[in-house]
Structure formats: C-alpha cells, structure tokens
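Novice: Quick one: sequence and predicted model below, then my questions.
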Amino acid sequence: MAGKFGDHLGIMDVKLTYTDGKWKVVNSKAKLEKIDTKSDIADKALIDMAAHDHDGTINYVRKEVGETTAPITSYFAQVQDDPSIQIVNNAQLWYAKKQVAGTADENLPILSAAAPFKAGTRGDASYYTDTPAGPLAIKNVADLYLYDNVTALLKVTGAQIKEWLEMSAGQFNQIDPNSKEPQQLINSSYPSYNYDVIDGLTYKFDLTQPNKYDREGKLVNQDVSRVRDLAYQGQPIDLNQTFLVVTNNYRATGNFPGVKDAAEKRLLNLENRQAIIDYIVSEKTINPSADGNWSFLPNIANADIRFASSDNAHAHLANQDAISYVGPSTQAGFAEYRLIVKEKANQVEDTANKESEKLSKGAETVDQTKRVTPKVIEGSSLVKPATAIQLSNSQVIILPQAQIQETQVSSSAETLPNTGSDESVSETLAGLVLVTLAGFFGIKKYKKIKQEKKPMSGLFCSSFTVG
C-alpha cells in the first residue's frame, strides 16, 4: 500500500523472462517515495478527464436521505455508548429483521455489532464524525460508515458472544483502582474498528482485570474475565442460547474469538452503508441517541482515568456528566479528557457473572471437543441463490451470488441508487477505466520527472524489465 491519502509514491520494479510461451518473474523489488511537496498544482489533463465523473459523484453524495433529531458524533465512541455506533446498529437490526422474517430463524433473538471507524485514527485529530442535527445526505452516511463492507449474519451462542466481548474489551488498559496517578484508558495499539459494541444486550466491563485476549485474538489470560452483568432482556444471558448477530463481512470472516466458532455465517445481499441509507429513508427522521447498553463497573470510580480525543470534542460536553475537559494535548489538534465513573450502590454479582467465571476457569467458552458442526444450508430462503464454501472441517460460510440484489427504496424526492447495485458496478468499471488512463498519463509524467531527477507525487507506478 502506497501510504495513505496519496502521501507516498509506490514504485515496483519487476524483471520477467519469456520461456516456453510463458512469462516468469525473475526478481522484483518495491519501494516507497515521499511525494513532492514543493508544488500542489494539479495536473489539468487529469482534472479535465475526471470532471464528468467527479461532478456526478458530488451530486450523488449531496442527495438528502432524511434527517436526524440529534447530532451524530464519534468523539467519545471509544469510552461510552455513542450515537455514531447506535445509528449503525439500529440500521443493521432493522435490515436483518426484514431478512429473517418468514424463515426458520425468524424467532431467534437478533443482536447487532458495530465499531467506531472514525476515532482519531493515525493520530489525525480531524478524523472523527461530527454531523449536526438536521438533514442527512449520502455523504454523511459515507462519513459515518467508511468501508464498502457487506452485511453478514452469524449464528452464535451466548457463550460465544461473551468471548466476542472479551476480545473487544482489549481496547482498554487495565486500571489500578488504588492509584492516584492519571491512567490512560485506551490501549493505543488496539484498532478502534475492532472494538465491537453489541446492541440488544446490556453489559459492563471490569477494568481492574487484565485483558483475556491480545489484539490478534490470542488467548493471553485464560482464567480472567472483564465482561460482567451480561444480560438479554433484563435477565442473565443463557450461555447455551442461540442468537443471530448482524455485523459485516470483515468481522464475519475474521479470527475474532467467538466469531470464528460461529455455527453459521451468512453474507447478505446489501452493503452496510446501503442498509443505513435504506433505514434512514424508511424512517425519514431518526433519533441516534445512544441507549447506554454498556458501561464500566464502578470499582474504578476513585481512579483518575484519562483519554485523548479531538480538541473540538469539548464543545459537546454540555450534556456530559461522565466526561470532563482536562486541557490541550501535546499532540496537535488533540485534547486530554477525564472519564468520570460514578459509584453505584447495591452492585450485586448476578448469575451471569458466576456462569462466566465458571466458564473461564473450567475450559474455553466453546469446548474444542464439543464444537457444533455447522450445516450447509441449501436453498436458504434468507440468502438465495447461495454458494456454500467449506472453510474448515467444522465450518461453512454461505456466500450469495456475486450480483448484489437491488433494493427498491423510494424517498419523497426520488429513488436513490444503491451502493451495492448493478448501477454502481457500471460506475465502478467507469472508474477503473479512469484510473487506468490516469495511470497511463502518470507513468508518462513519471518518466519525464525521472529524467529530470525530481520526485513525483500521488501515483502508484510499476516498471517491468523483460529479459
């Protein structure tokens, strides 16, 4: 990958030989060159070539889909239940319930998992979602949900969900409740997009305990548990109960504890981003306010817990009683905040905690000798037609056809194009042609600059030596 946001040029040299009617790679090397920052003047030929598609894209993303009654921000998405995650989970639940209606799974409880994508990633203080209350356009949804993921539905047990949350809890550092020194809450090495909030449940994290898994999902502390008071509909979760969890293809096909042992994994026929658009269009007006389904145990109430977020976030503290502004950070654009965890009386450890501890001490959540072997579902009414792919001896993932089905949703203005529809496929092909032409002009420009011994910016180039 040639850096990020066009900040580097990727150069790849490949030497090939042609033998017996076939090309063979002899050797290759690749390097990154920082872009030339002496001039920021764009290439007019490329601007003219992209003008039509650029204008079309701008017009598309400015189309309104509905409105929000409250701001949607992600400044505090890593430290408390948050509207930027709530709206994604609301939309995913809305879509998944429609998909399972009338199927054999329609009576199973449905949960939703989503993570904060824009949370100051790569040390960028502007990398947060901040959408005011009022009209919502497609560009706001794209800002909220960055990736072109496809919705996925998993069939898991309560025990597997607990391990899923134990993995998510790796985002937090262990807190010493007796220390009077400031302690950082967020584990900076843990990617924010791996911190899943699972809606439809309530739970708390005990941060006096070490993390059970490392950032790669490797078990590092078998006999500990951070997940407490895990409940469904106000009752301790049944670790043997089956749930459906709607998420995205990235999580569904990953190596997360709990997720990797799911009995079934189904990729549905719509991008997560389009599901959000369809949900907003259907509802017309949405309230993204977080439902507060997760929090921290109050055993860290006396600790001085700090975290970093954008300096702009302090403008959103008026209605916050759990966060206070400390001051500007040494890192440009960021500020330091303090998390205020309130003590609560009558904190009683319930049956779910006891079952969780028993689970942790006795064995892995999913006994390796008693794993349920997933079934291949042929002719499923949920995703059809579908192709079943054997991932291992005990697991099957069900993939829909490559062609994404069109979803007909009309607004008061006009029907909005689907990001996963055939229209977008043709637009993508047009974009690929544009990129190819841009590469052609870029290579010519690169050769010219190379002759002048000047660095070039903004393109990924490759050269081939045929021997």
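Specialist: Right, received. Where do you want to start? Residues are numbered from 1 along each chain as shown.
Novice: From now on I want contacts and neighbour counts done on CA atoms only, so please keep to that.
Specialist: Fine.
Novice: SS state for residue 153?
Specialist: The three-state label given to residue 153 by DSSP: H, G, I helix; E, B strand; the rest coil is strand.
Novice: burial measure for residue 31, as a count.
Specialist: 11 (other CA atoms under 10 Å).
Novice: Could you do the one 4 residues further on as well?
Specialist: A count of nearby residues for residue 35, using other CA under 10 Å, gives 17.
Novice: correct me, but it touches residue 5?
Specialist: No: between residue 35 and residue 5 there is no contact under CA atoms under 8 Å: 11.0 Å.
Novice: buried sites along stretch 242-254?
Specialist: Within stretch 242-254, the residues scored as buried using 16 or more other CA atoms under 10 Å are 242-249, 251-253.
Novice: just stretch 176-187 next, same as before
Specialist: Within stretch 176-187, the residues scored as buried using 16+ other CA under 10 Å are 176-177, 183-187.
Novice: ok, now stretch 59-69?
Specialist: For stretch 59-69, a neighbour-count test (16+ other CA under 10 Å) marks 63-68 as buried.
Novice: about what we covered before: reformat the buried residues of stretch 176-187 into a markdown table and put secondary structure next to each item.
Specialist: Converted to a markdown table, the buried residues of stretch 176-187 look like this (three-state DSSP):
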| residue | secondary structure |
| --- | --- |
| 176 | coil |
| 177 | coil |
| 183 | strand |
| 184 | strand |
| 185 | coil |
| 186 | strand |
| 187 | coil |
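Novice: got another, please set it beside the one above:
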Amino acid sequence: MPNSQSRTGTVGGRLRLLATTDIHMALLGHDYVTDRALATGGLARLAPLIATARAEAHDEGAACVLFDNGDLLQGTPLGDHLSATPTDPPNPVSACLNHLGYDAIGLGNHDFDHGLPYLAQMMQHLRMPAISTNLACRDLPRLQAGVIVTRDMARTTAPGAPPLRIGVLSVLPPQTTQWNRHHIGEKAATRPPIEALATAVPALRADGADLVMVLAHLGIGGPASGPGSENAAEAIAALDGVDAVIAGHTHRRFPGPDHLGVAGADPSNGTLNGTPAAMPGAFGRDLAVIDLDLVHEGGRWRARAHKTQLRPSPRDGPQDADLVGVLTPAHSATRQALAAPIGSLKATMHSYFARARPGPITALIAQAKMAVLRDAVAGGPDADLPVLASADAALSGGHAGPDHFIHLRGGAVAQRDIAGLCPYPNYVWAVRATGAQVINWLEHAARFFAHLRAGDPDQPLTDPTVPGFRFDTLYGLDYTIDPTRPHDRISGVSYQGRPVRPGQTFLVATTQFRAAGGGGYHVFDDDALMIRGQTTLRDALVAYLRTPDCAAVRGAPPWRFKPGLGVQAVLHTHPDAITHLADIADLAPTPLGKTEDGFLRLRLSL
C-alpha cells in the first residue's frame, strides 16, 4: 500500500522491521578455532546491509526499526575473552549495538552463560532497552518486560499523520533459569512464554501500542513445539494482538525450506499462523526484513499486508570499519591467547563421522569428564560405583554448515583447539543415575536418527530437526542402536560385559546443561547431583591432555548399529572426510558428491 491519504481520510503508511538473532559473538567474520577470516557472516558484515535497508526505507517513505533477538553474548572465544577481561566502558559489545542504533534487544538463554554480573555490566552501557517479558531478575535492574518504540509518521507518510507506536515484547525458553541455575540460582524466575504474553500483549495495547512485535527466542516446529516449549513460535504468532514475530534459538532460517511441512508455517510467504514472521540465520548470516503496509483507522495504525525476506551476508562483503576498529583490540588479544600451547597428540582426531560412529573426539571429551569424576570420588563412599560419561555430537555439521566439524591433526595442541572442542562454557558435573534412567537417556539420544526403511537408499541417516548436541553417547557402556524402529531403539546395554539392571546405580559425568535437562533430557534434582563442580570442561581437557590415556580414547566404540539391518542412508559430512573413509569401512561408504551448501554426501549401508 503506498503512503497516502484517501478521500475518506484514511492514512496509509509503511513500517520496515529489521532483525538479527543468534549472533553468538560472531561480531567479526573470523573463525577463532582455525584462526582464519571467514567469507560470510559476522555482525560487522551485516552492518552495510542494515545501512542499505534503512536507506531504502527512507527513500520509500517508510518508518524503520532494528531489533536483536538474543543469544548475542556467547559463542566464540572473543565472547569468552570479553567476559573474563575488564574493559573500559562501554563494553565493546555494547559499543557495537549502540553504533548500529538498535531500537531494542531481547535476551536469549545463552546470554546468561557468563553470569549475571557480566550481563548487567553490558546492559548498563546500552542506549536501547533490553527486554524479557517472561523472565524477571533482581540483579538486572535495567531489564524491562516490554517497551513502546515511537516513529514520527508525519515525516515519512503524510503531514499530520499520527505517530506510530510499536510495542516490543521478548520471550526466551522457560528452561533458561534451569539450564543456568549454576549462575542464576534463585535470583531469577521464568514463566511459560504463552502465559506471559497472554497478559503482556493486551497490557501493551492498553498503554497505546498500535502494533505489537514479539522477539521470540524460540524455535519453529520440531518435537517440542507448543505452548510452554522452547519451540513455541507458532503458538505465539497465533495469539490475538501479535502483529509480527522474530523467531530464533534453533539456528535455522525462515522463510525458506528449513520449515517445510511445519503446521501453521508458510515458508514461502513468511507467516506463522497467518502472522508475518522471520528467523534470520545465526552467526550474522542473514538480516531479516519484514515490510508492513499500514493503515490508520479506528484510532490506531493497523497492518494490512506484508513482505518477508532474509538478506544473506554477502560473500567477501565489506565489514563496517567502525565496528572493526572497536573490536580489534579484543580480537587481537583473543587470537594471542588462543595460540598458547597446552599439550600434544600423537595421532589425528576428527568428528567427521560423529553422526554415524563414536569417534576419538567424543571419547576424548568423555575421558576428560571421567577423570574429573574419579578424582572427586576417590577415597569416598562412591569410589566403587561404576562410572560413565556423556559426550554429544555437537561438532558434526548440521544447520551450522559443513565447517562445523573439528579436526586435530596431531602434534601440538593449542588453546584454540580446546576452544573448538568446547564452544560453550560448560562445567563438569556428575549425577547419580539408575540403570533405568541410563537406558532412558540412551533412548532419548537415539531419537537423533531418522526412522530408516528398506528400499530407500537416499534417505537421511539423521532427523534434520534434531541437532547434534542432543545426541549423547554414554561411555563406559556397550549397546546397539536400531534406527529402523520408531522407538525402543536401544538393546544389549551392558557394563563390563554384564547386562545393565534397572535398579543398578551409576555415576555419570556430564555437564551442568545436561544435568539440568538441556536437550530435552531428564532433569536431575539436587539430591541426584553428586558433583556441582567449578571445573570447566575446557580446564578438564587441558588437564587430561597433559597425560592422556590414548588406549581409552582409541578403544572400542560404546555403540554400534544393530547388525544386518539391510538399509542404506545418507550422511552429510565435511569434504575432507573423503580421505578418512577407512574409519567407517564396515559401513561401506559410497561418495555421492557435494550438496549445494558444501557437505560431502556419503551413502552408508547398515
């Protein structure tokens, strides 16, 4: 609808909504693990796209706003460095947001990963409000439940046009306080997103908001979708009074093919339950642009039509010089710290086949956790209990792309390698679990695989809606997985050659995230927590690599596919895996070429 004033006096206008999400401290286009510049991604490379989109809006007579949807503060070693190193105010992250002129930011669950003091310090120097509608925290005095952003429509639409009042709300996964209980304790509380918005939306309308935008740090669809879940964006879009939704959290894209078949989602037109919506790619890969055609009637502005698009970060595109200047001191210090040597490896290790076979990378992580647990219980009443350790397949591609693998080539190991192995600042914790709980743990992990059927050689090996970080291997056990079964996929579970009994007791070394139910796993209560330590997984790996048990790391894998399934499936992996096919020779890997986004396709025979 063009900007105009009709014969009946109805005024038309336009609003351009720009949004980013899940930047995860990819402020510069740099891979700190490999210490190389990246051709795409990064907030500094999105900055010119933001400037262009704003200029277009100005030229077209449209109002424009810019929001971020959370999970900004954690995700690269640069974020770790800034959280641990005092900086002159403002914090460089705050300076970047201020420079780009964000109108408001929402919080995501990972924004709490470095603790409340750091989050509060970053917020203190922001020139825009930070919002969370379903989380309240007494240690974040500047956090607001919702705001109204005003735009002067008389300058862009028609003389005398009333101002546009845009209500902004933000919700994050209700499990955030649970996943981060080691940092948050009793200082914060969450409500289910739908419950919080059911009262916040009409309250913001009553305060004069013409439109209501929801920054939903939640996914779209998936097995946990619905009210109260971490993937409730569709339910939010269906709420009365919500005019647009920015989704996030799952590192996927919308509109586009990532959400084909999701009930209520229109991946072509960019709507969820008929409401304009977008999820830009993580790590600064996209800028979301939602253009709303407005009409002023009945005393307020209303949305009448929309267009949603994702503008991808241009390959080898320019980076904002001012942002680069602000970030360069911390960037350089981070690279220097990551170059420090910490040990050595005698052989190469990689995660290229982590979705099809337990490998030395997951074994290394599990053994480091076990070492912490054994030291903690040595000489105590639990010293004789069987010890297990979990390790996930997070570093195995997926929606993060074909570079999201780890390859340690042998020889010197530096801090950057540890950063690659542990992208999150997790702590080594341990839980007391029964045999029944252990088997349920394995069954939940096995949902990672697609339901395989005979006669379809090109079916995907894994369920594309389940990310690799949800797939745990439990080291210390021996078991088989049958992905041809829709459920009850685990069989033959044994410990040191003996079947695991439901009432048997184990100590399981894991992380605080998994112990708190992260990834949809069982939530262990305080009585079951045997270690709530302050040893980070990174520190545990550094200590282990000083005197690694190479035999344990390269020992027999804990699980295997059930023999003789008679099915074939396709694995997507890193192109360099082509030189390591002997590692999975028993699965008869057949190369099928590359995907458009750069993955090597391998057909496996199970």
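Specialist: Done, it's in. Source: prediction; values computed, not measured.
Novice: Quantify their similarity with the TM-score.
Specialist: With the length set by TM-score structural alignment, normalised by the length of the first structure, the two chains reach a TM-score of 0.62; 321 aligned residues with a CA RMSD of 3.0 Å.
Novice: circling back to that earlier point, ok, so of the buried residues of stretch 59-69 of the first structure, who is nearest residue 81 of the first structure?
Specialist: Closest approach between the buried residues of stretch 59-69 of the first structure and residue 81 of the first structure, by CA to CA: residue 68, at 17.6 Å.
Novice: Which residues are in contact with the aligned partner of the closest one in the second structure?
Specialist: Superposed on the second structure with TM-score structural alignment, residue 68 of the first structure falls opposite residue 345. Counting by CA atoms under 8 Å, 6 or more residues apart in numbering, residue 345 of the second structure touches 410-413, 545.
Novice: same check, this time on residue 431 of the second structure
Specialist: Counting by CA under 8 Å, 6+ apart, residue 431 of the second structure has contacts 507-510, 515, 524, 528-531.
Novice: Residue 517 of the second structure now?
Specialist: Residues in contact with residue 517 of the second structure (CA under 8 Å, 6+ apart) are 178-179, 523-524.
Novice: and in the first structure, which of the residues you listed remain?
Specialist: Here is what carries over to the first structure from those, by both residues aligned by TM-score structural alignment, their matches' CA atoms under 8 Å: residue 523.
Novice: Next, format the contacts of residue 517 of the second structure as a markdown table and append distance to residue 104 of the second structure, secondary structure and neighbour count.
Specialist: Shown next, in a markdown table, are these (distance: CA to CA, whole Å; DSSP: H, G, I helix; E, B strand; the rest coil; neighbours: other CA atoms under 10 Å):
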| residue | distance to residue 104 of the second structure | secondary structure | neighbour count |
| --- | --- | --- | --- |
| 178 | 25 | helix | 21 |
| 179 | 25 | helix | 24 |
| 523 | 33 | coil | 15 |
| 524 | 36 | coil | 16 |
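Novice: now the contacts of residue 517 of the second structure in JSON lines, with distance to residue 552 of the second structure?
Specialist: Formatted as JSON lines, the contacts of residue 517 of the second structure follow (distance: CA to CA, whole Å):
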{"residue": "178", "distance to residue 552 of the second structure": "33"}
{"residue": "179", "distance to residue 552 of the second structure": "30"}
{"residue": "523", "distance to residue 552 of the second structure": "29"}
{"residue": "524", "distance to residue 552 of the second structure": "28"}
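Novice: And the contacts of residue 517 of the second structure, which is closest to residue 591 of the second structure?
Specialist: When these are ranked by distance to residue 591 of the second structure (CA to CA), residue 179 comes first, at 39.6 Å.
Novice: circling back: which of the buried residues of stretch 176-187 of the first structure sit farthest apart?
Specialist: The distance between the two most remote of these (CA to CA) is 17.1 Å, for 177 and 187.
Novice: Which members of the contacts of residue 431 of the second structure occur in strands, if any?
Specialist: Secondary structure from DSSP state E places 507-510, 529-531 of the contacts of residue 431 of the second structure in strands.
Novice: show me the contacts for the aligned residue in the second structure for residue 151 of the first structure.
Specialist: By TM-score structural alignment, residue 151 of the first structure lines up with residue 428 in the second structure. Shown in contact with residue 428 of the second structure (CA under 8 Å, 6+ apart): 369, 372, 509-512, 531-537, 540.
Novice: State the distance from residue 428 of the second structure to residue 359 of the second structure.
Specialist: Separation of residue 428 of the second structure from residue 359 of the second structure (CA to CA, to the nearest Å) stands at 20 Å.
Novice: Please report the distance of the spatially closest residue to residue 303 of the first structure that is not a sequence neighbour from residue 211 of the first structure.
Specialist: Spatially, and ignoring its direct neighbours in sequence, residue 303 of the first structure is nearest to residue 177 (5.3 Å; CA to CA, 6 or more residues apart in numbering). Separation of residue 177 of the first structure from residue 211 of the first structure (CA to CA): 16 Å.
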